[in-house]
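Asks: Fold the following and give me the result.
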Amino acid sequence: MNTSPRLGVGWSTHFDRPWPMRILYRRLRYAYRAPSLFIEQMVGAGATIAFLRFDERLRAEDLDGTQRALADAVDFLYLSTHGETKSAAYKVSLHGSDWSPASSGIGAAGPVVAVFDTCDLVDFSEANWMEPWAQGVGTALRLILGFAGPATVNQSASLRGTAFAENLQRGIPIAPSWLSAVQQTRLPQTDRAIAIAIGDDEDDAEYILHRSTLSDPLPPRTAVTPLIKAEVCP
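Replies: Take a look at the predicted model:
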């Protein structure tokens, strides 16, 4: 990682599903805003865009390795869409199909940081919530950011995209930058941001969770079994 990271960004605002299921996939009018604001701020400071895909152009087969693995070529992945966790398995809903990042082996070569700006990245009611991340991700992925529960998607809450980038550019560590950005822009008592560090051991995970910055490279893990640590904003 460096102060000029490669960004992979995508969002889904509408969803192509069979009629009986469409009520579960409501349109997300403002899903574009947080990632777009993040891009604007980061590119202005020297970051580069490796890919930008949205709606019908953002496809699961381009993320899971079926046709390509776009996320392998980036340092930061930022996706905004619907998300859910069932039986400890997290998936994002794209325009035409769903993608389960952990089961597809995200992190084989990249990204280093994945931001899932969706609802329900984790479900703490599941005792084994960390197992898919510990068992399914590649060694390049060191930090996962998202929400423990619902995520508000509207004009004001989506300002977290700008706040996150600004915090990073001030030299604030990556995970605290996300947690603080959500706190800065959320409605009262809603939107619990979460940061999940994937380390070689407890000290490594602790460092990633509290001290790693844009200017602090995070090399791939070396341990066979990762150590997972998480922090949720109050």
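
Asks: Every contact and neighbour count from this point should use C-alpha atoms.
Replies: Will do.

Asks: Count the neighbours of the residue lying closest to Phe147 once chain neighbours are set aside for me.
Replies: In this structure, Phe147 finds its nearest non-sequential neighbour in Ala193, 4.4 Å apart by C-alpha to C-alpha, 6 or more residues apart in numbering. Residues lying near Ala193 (other C-alpha atoms under 10 Å) number 28.

Asks: Give me the buried positions along the helix or strand hosting Asn167.
Replies: In the assignment (DSSP states H and E), Asn167 maps to helix 160-169. Residues of helix 160-169 classed as buried by neighbour count (16 or more other C-alpha atoms under 10 Å): Arg160, Gly161, Thr162, Ala163, Phe164, Ala165, Glu166, Asn167, Leu168, Gln169.

Asks: another one to check against the first:
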Amino acid sequence: MSVEAITRLFTRSNGEFVFARWGRPIAPIVFGVEDQTIATVKGAVEAVVTLAGHKMAETDPELGANMMWFFLRDWSELLETPDLDRLIPDLAPLVGRLQAADANQYRIFRFEPDGAIKACFVFIRMDEIMSDIPADVLTLGQAVQSILLWSDEAFLGSSIMIAGEDGPVLRPDIADVVRAAYDPVLPSATQSETHALRLQARITASQGPLQ
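Replies: Purely as a prediction, here's the structure:
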């Protein structure tokens, strides 16, 4: 992947470059689905965390759970979730915007003082489009989009998955970026575009010399 392509993955629609990765072990919790789907979600998170070389935990000592997944049929269900408005300020206006946009997914991040990701809320409205996606594909895609603070335009018009021999798999170029992003030598958060150069250098080094 070129430096320009990597830069676009972390350049927001307002033109600002923002990179952040998780600074603490990820402790997921899932609401609104049966136990089988909960296992699928946690399996997807574990697969992406393993790809990144990061860590998972049963609980977060400060938050209890720091990656919260909500599956719902209508955005109004969020307003009925006990204490969610205490975790997400301005919840009612947010629900109104999601309804107006007819959105089927949304993610909210919280950050450490140094800018690293502290928590992530993943909201999935199971409309016809989402319901047609196999659970393992849906959850893997959402887990990838939650492992880094990607641009809000990173995957517009393109899929994060491609066809594999046994079904859809994560795009290799995106997998390369995730692995490089968690290099312990790199900062957990930065707004410097030169970070794309450092990511690209690590991707190139990991692929070895050309044959």
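
Asks: Give me the TM-score for this pair.
Replies: Aligned and superposed, the two chains score 0.38 in TM-score terms (TM-score structural alignment, normalised by the length of the second structure); 134 aligned residues with a C-alpha RMSD of 5.4 Å.

Asks: re the thing from before, who's in contact with the residue nearest to Phe147 of the first structure?
Replies: Leu145, Gly146, Phe147, Ala148, Trp178, Leu179, Val182, Gln183, Val232, Cys233 (C-alpha atoms under 8 Å, 6 or more residues apart in numbering).

Asks: Restricted to strands, list the residues you listed.
Replies: Among the contacts of Ala193 of the first structure, the members falling in strands (DSSP state E) are Leu145, Gly146, Phe147, Val232.

Asks: Pull the number of nearby residues for the third one.
Replies: The one in question is Phe147 of the first structure. Neighbour tally, Phe147 of the first structure, other C-alpha under 10 Å: 26.

Asks: what residues does the helix holding Asn167 of the first structure touch?
Replies: The contact list for helix 160-169 of the first structure, computed with C-alpha under 8 Å, 6+ apart, reads 3, 33-38, 40-42, 45, 174, 177-178, 180-182, 184-185, 213-214.

Asks: Quick check: PyMOL command selecting the buried ones in those residues.
Replies: Buried residues among the contacts of helix 160-169 of the first structure (16+ other C-alpha under 10 Å), as a PyMOL selection:
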select buried, resi 3+33+34+35+36+37+38+41+42+174+177+178+180+181+182+185+213+214
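
Asks: Next step: the contacts of helix 160-169 of the first structure restricted to helices.
Replies: Taking DSSP state H, the ones among those that sit in helices are 33-38, 40-42, 174, 177-178, 180-182, 184-185.

Asks: mind checking how far the residue nearest to Phe147 of the first structure is from Ala134 of the first structure?
Replies: 20 Å (C-alpha to C-alpha, to the nearest Å).

Asks: and if you look at Ser80 of the first structure?
Replies: 23 Å.

Asks: do Leu179 of the first structure as well
Replies: 22 Å.

Asks: Please say which of those two ends up with more neighbours.
Replies: Remark: of Leu179 of the first structure and Ala134, Leu179 carries more neighbours, 23 against 17, as counted by other C-alpha under 10 Å.

Asks: hang on, the earlier thing: so which two of the buried residues of helix 160-169 of the first structure are the farthest from each other?
Replies: Arg160 and Gln169 (14.0 Å; C-alpha to C-alpha).

Asks: List the buried residues in the helix ranked longest in the second structure.
Replies: Scanning the second structure for the longest helix, with DSSP H as the assignment, gives helix 35-52. If you call a residue buried by 16+ other C-alpha under 10 Å, then helix 35-52 of the second structure has these buried ones: 37-38, 40-46, 48-49, 51-52.

Asks: so where do the strands sit in the second structure?
Replies: Counting by DSSP E, the strands of the second structure are 19-20, 28-31, 67-72, 105-111, 117-125, 161-164, 167-170, 189-190.

Asks: Highest mean neighbour count out of these?
Replies: strand 19-20 (a mean of 25; mean count of other C-alpha atoms under 10 Å).

Asks: who are the neighbours of that strand, in terms of helices and strands?
Replies: strand 189-190 (3 or more C-alpha pairs under 8 Å, 6 or more residues apart in numbering; DSSP states H and E).

Asks: on contacts alone, who are the packing partners of the strand it packs on?
Replies: strand 19-20.

Asks: Where do the helices of the second structure begin and end?
Replies: Under DSSP H, the second structure gives helices at 3-9, 35-52, 84-87, 91-101, 128-131, 135-147, 172-181, 194-207.

Asks: neighbours of Val3 of the second structure, just the number please.
Replies: Neighbour number of Val3 of the second structure under other C-alpha under 10 Å is 16.

Asks: nope, Val92 of the first structure is what I meant
Replies: 24.

Asks: separation between the residue nearest to Asp85 of the second structure when sequence neighbours are not counted and Arg97 of the second structure?
Replies: The shortest distance from Asp85 of the second structure to any non-neighbouring residue, by C-alpha to C-alpha, 6+ apart, is to Leu91 (5.6 Å). Look at Leu91 of the second structure and Arg97 of the second structure: by C-alpha to C-alpha, they are 10 Å apart.
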